[in-house]
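Peer 1: A predicted structure for the sequence below; I have some questions about it.
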Amino acid sequence: MARTVVIEAHGGPEVLKLVDRPVGEPGPGQIRIRQMAAGLNFIDVYQRSGLYKMTLPAALGMEAAGVVEAVGEGVTHLKPGDRAAYASQPPGAYAEARVMPAAQVCRLPDGIAFDTAAAMMLKGLTVDYLFNRTTPISRGDWVLFHAAAGGVGLIACQWARSEGINLIATAGSDEKCRMALDHGAVAAINYRAGDFAKRVREITGGRGVDVVMDSVGRDTFEGSLDCLRPLGMMISFGNASGPVPPLDILTLAAKGSLKITRPTVFTHIADPATCQEMAGRLFGKVLSGAVKVEIGRRYRLAEVAEAHRALEARATTGSTVLML
């Protein structure tokens, strides 16, 4: 048996339940992993609340790290005793142990701690596809990144600095702006203090940015379009403030023949070889010291509802993890 967080109905943090569940043995293409830490992400909130519908009852959690206990038939890239980490479907990472598909589980280098790995897998793979797989971004280009003091944002700030990319950060307080600057942003804007689109134009000498990376959604979407140069790319990859309203596609023409995409990390890592390649780049950034993963808060598994409340209130910085 393993303690596991499940929901039986969509709703607020109060619907999160901690139950004992049998773990079982891995079948073909599966592993059993004893987990040491799990990461929290906004996708967990979207699934819990019902914004992303799930078949209930359901377990939650999309990333974790631990030790492989057993492997099923056909699994060749992992063996019992391996340290491992993942960000993958299906949900179920908020658990002491689980059986899961092996394809997107990655062998974890010895130089990366379990809690660090759990804090970085989904967020770091997200940053990798944003910078390497969505639209061409070159040294010297300008990127606007919203919520830059969060777990994804602080990795993105460091990633951009390591690649010579000019990242303008937004955040909801002066303290969070300082964090973004400390992690590599070339400029930071407190979006609660004024018109961030106007400040972006000032910072870029009126040109605008090449790419906007926006996980906030409703509150920042329209202003983000106003930050782009002609032919710029809008990457909407989350909706922490709520879903983006329907868009009149002619708006993109009027604002300079803009491009827009709504990617997910799970599309990018669906191919196992691609997933392992992306994880290799992420591990390289962390092992080299180019990216340091900030864990803002650690919670016990029984405190998962409190952790969700803090995440939704945007009261966190860096990554949040559950220690298992």
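Peer 2: Perfect, I can see it now. These figures come from a predicted structure and were not determined experimentally.
Peer 1: contacts, neighbours, all on C-alpha from now
Peer 2: Fine.
Peer 1: where's residue 61 relative to residue 111, distance?
Peer 2: Distance of residue 61 to residue 111, computed by C-alpha to C-alpha, to the nearest Å: 24 Å.
Peer 1: who has more neighbours, the two?
Peer 2: residue 61 (26 against 9; other C-alpha atoms under 10 Å).
Peer 1: and that one, what does it touch?
Peer 2: For residue 61, the residues meeting the contact criterion (C-alpha atoms under 8 Å, 6 or more residues apart in numbering) are 38-41, 44, 91-94.
Peer 1: switch to 6 Å and redo it
Peer 2: Going by C-alpha atoms under 6 Å, 6 or more residues apart in numbering, residue 61 touches 44, 91-94.
Peer 1: buried among those residues? Make that a PyMOL selection.
Peer 2: The PyMOL selection below is limited to those of those classed as buried (16 or more other C-alpha atoms under 10 Å):
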select buried, resi 44+91+92+93+94
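Peer 1: please compare the first structure with the one that follows:
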Amino acid sequence: MKAIRIHRHGGPEVLAYEDVDIGQPGPGEVRVRNMAIGLNFIDVYFRTGVYKPPALPFIPGNEGAGEVVAVGEGVGDFAPGDRVAYAATLGSYAEERIVPAQFLVHLPGSIDFETGAAMMLKGLTAQYLLRRTFRVEAGHTILVHAAAGGVGLILCQWAKHLGATVIGTVGSPEKAELARQNGCDHVIDYRKEDFVARVKEITGGEGCHVVYDGVGKATFPGSLDCLRRFGYFVSFGNASGPIDDFNILLLSQKGSLFATRPTLFSHLATHEDVVEMSNDLFHVVESGAVKIPIHARLPLSEAAEAHRRLEGRQTTGATVLLP
């Protein structure tokens, strides 16, 4: 069986396409034949060593969709032939893989494998950000950084569906147009405009109720200046590098702000959480309220090229790898 393995941390060139043997599923595990695999920035974090894998070598990747091949002892919810999808479990860059049943869900028949693979990690991230971390409701004004990215496009559509006013930041005119088409009421090109000044202008000086920041170092502490009193700064990614340590008094000085750094893994602590969040995601996708834009498809063997494009900010929406 073919898979991508990483033997040492480094650039895209460390992604080795090679033969592996994954064995059979143990108790509570399921063997899945991947039909499509999602690409995410967290894959870069694991490749470079920002996030530590359990050991080297390892198979990267954190989401996918496919069919059940075999089930281990004690698994009663899944059977060979079932259409499934999963997220938040390392090892998806492979033709087949072993998945803990806790992270597996049945994929509705109305959702194809490529969409399933592209939507799980990014869509579940949007779910916990919008419905669990800060519960967005009609009348809220929100700021989404990297609004044309994989998570950003889902966040903007879903937030607009919930009745929020959505402000997004992007890095090019093409990405600005894409963000507008996917729920953004106002789009800021941060390469040409001061996003803090524009947010204050758009909100009449009031600021936003919440900022969703997956960029990190480049947008902090400016993101704090986009918030109104008692606003929420939600950091969920480090695309430009991790945020440097800061004095917590900064939050009081800028309006008694709340700041949090949640992770998807914490929200998927139980299978009940996984199912509940996935069902919420499936509902908005099946209803048409949220569309999952797949803008690139590459063979699994070209994972290194996919990483180069992702890190070079040449991607919008989702990219899927095909075994």
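Peer 2: Perfect, I can see it now. Just so it is clear, the model here is predicted, and its values are computed rather than measured.
Peer 1: between the contacts of residue 61 of structure 1, which is nearest residue 220 of structure 1?
Peer 2: Ranked by distance to residue 220 of structure 1 (C-alpha to C-alpha), the contacts of residue 61 of structure 1 are led by residue 44 at 21.1 Å.
Peer 1: mind checking which helix or strand the closest one is in?
Peer 2: helix 42-49 (DSSP states H and E).
Peer 1: ok, and what's touching that helix?
Peer 2: Counting by C-alpha under 6 Å, 6+ apart, helix 42-49 of structure 1 makes contact with 10-11, 52, 61, all of which sit outside it.
Peer 1: how about it: buried residues?
Peer 2: Going by neighbour count (16+ other C-alpha under 10 Å), the buried part of helix 42-49 of structure 1 is 43-49.
Peer 1: could you dump these to CSV with distance to residue 185 of structure 1?
Peer 2: Listed next are the buried residues of helix 42-49 of structure 1 as CSV, based on distance: C-alpha to C-alpha, whole Å:
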residue, distance to residue 185 of structure 1
43, 25
44, 27
45, 27
46, 28
47, 31
48, 32
49, 32
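Peer 1: just give me the closest of those to residue 139 of structure 1.
Peer 2: Taking C-alpha to C-alpha as the measure, residue 139 of structure 1 lies nearest residue 43 of the buried residues of helix 42-49 of structure 1, at 30.5 Å.
Peer 1: which residue in structure 2 lines up with residue 36 of structure 1?
Peer 2: Residue correspondence, TM-score structural alignment: residue 36 of structure 1 in this structure matches residue 35 in structure 2.
Peer 1: the nearest residue to that match once chain neighbours are set aside - how many residues pack around it?
Peer 2: Spatial nearest neighbour of residue 35 of structure 2, chain neighbours left out: residue 66 (4.6 Å); criterion: C-alpha to C-alpha, 6 or more residues apart in numbering. Burial of residue 66 of structure 2 is recorded as 26 neighbouring residues (other C-alpha under 10 Å).
Peer 1: same deal with the one 5 residues further on?
Peer 2: Counted by other C-alpha under 10 Å, the residues lying close to residue 71 of structure 2 total 25.
Peer 1: repeat for the one 5 residues further on
Peer 2: The burial count assigned to residue 76 of structure 2 is 10, neighbours taken as other C-alpha under 10 Å.
Peer 1: separation between it and residue 30 of structure 2?
Peer 2: Between residue 76 of structure 2 and residue 30 of structure 2 the computed distance is 10 Å (C-alpha to C-alpha).
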